[in-house]
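Peer 1: mind folding the following:
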Amino acid sequence: MSVVIVGGNECMERQYMNICKQHGCKAKVFCKYQAGLADRIGNPDLLILFTHTVSHKLVRCALDNKAETTDVVRSHTSSKAALSDILSAYAQ
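Peer 2: Next up, the predicted model:
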């Protein structure tokens, strides 16, 4: 399963990727807006938005460029526990 995480804390980017790997998922993490982001999102199975720590521009870009079959999950907290709970519910 492929996962794209938008938002969150930059210092936890590696930890987000490790948690996804533990759940058997390939992950891309975008904590800040970067040039060419629309092309880098791709076609993930799951799009996770950490809404508390993300800019409106980044959310809009991610939602506009996702595929129709992509599931979107919004979480107000960007903790490891929140990510783990989301992945245990969706990645089975």
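
Peer 1: all contacts plus neighbour counts: C-alpha atoms, from now on.
Peer 2: Noted.

Peer 1: could you pull out the strands for the chain?
Peer 2: 2-7, 26-30, 46-50, 71-75 (DSSP state E).

Peer 1: another one to check against the first:
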Amino acid sequence: MSIVLVGGHDRMHSEYTEICSKRGHRVKVYTQMPTRFEKVIGKPDGIVLFTSTVSHQMIHTAVKEAKRKKIPVFRCHTSSGASLEGLLRELEAKTS
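Peer 2: Modelled structure (predicted):
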């Protein structure tokens, strides 16, 4: 399953990647807004938003693309590894 993770802390990038890899998911992590963000999102199976550590513009762009491409969005206020694991379980249950 492919996932786009939006937000979080720069220092946690490798931990987010490791958590997703252990559960068998491919992940793209965006802690900062890249140029043409709407184009780099692609067509993942789900988008995870860490709302406390991301700009409103990034959230707006990600949600807009998710609606347009019918991608499920999972939001969490905290950006910890445990939060990510919980969201991944929720995503797996919803897509199975």
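
Peer 1: format the strands of the first structure as CSV; extra columns: mean neighbour count.
Peer 2: Below are those laid out as CSV (neighbours: other C-alpha atoms under 10 Å):
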stretch, mean neighbour count
strand 2-7, 24
strand 26-30, 19
strand 46-50, 24
strand 71-75, 14
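
Peer 1: with distance to residue 37 of the first structure added, can I get the ones you listed in CSV?
Peer 2: Formatted as CSV, the strands of the first structure follow (distance: least, C-alpha to C-alpha, whole Å):
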stretch, distance to residue 37 of the first structure
strand 2-7, 11
strand 26-30, 9
strand 46-50, 14
strand 71-75, 17
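
Peer 1: nearest to residue 14 of the first structure, of those strands?
Peer 2: strand 26-30 (8.7 Å; C-alpha to C-alpha).

Peer 1: mean per-residue distance, the closest one to the second structure?
Peer 2: On superposition with the second structure, the mean distance recorded for strand 26-30 of the first structure (mean C-alpha distance after the TM-score superposition for the first structure) is 0.5 Å.
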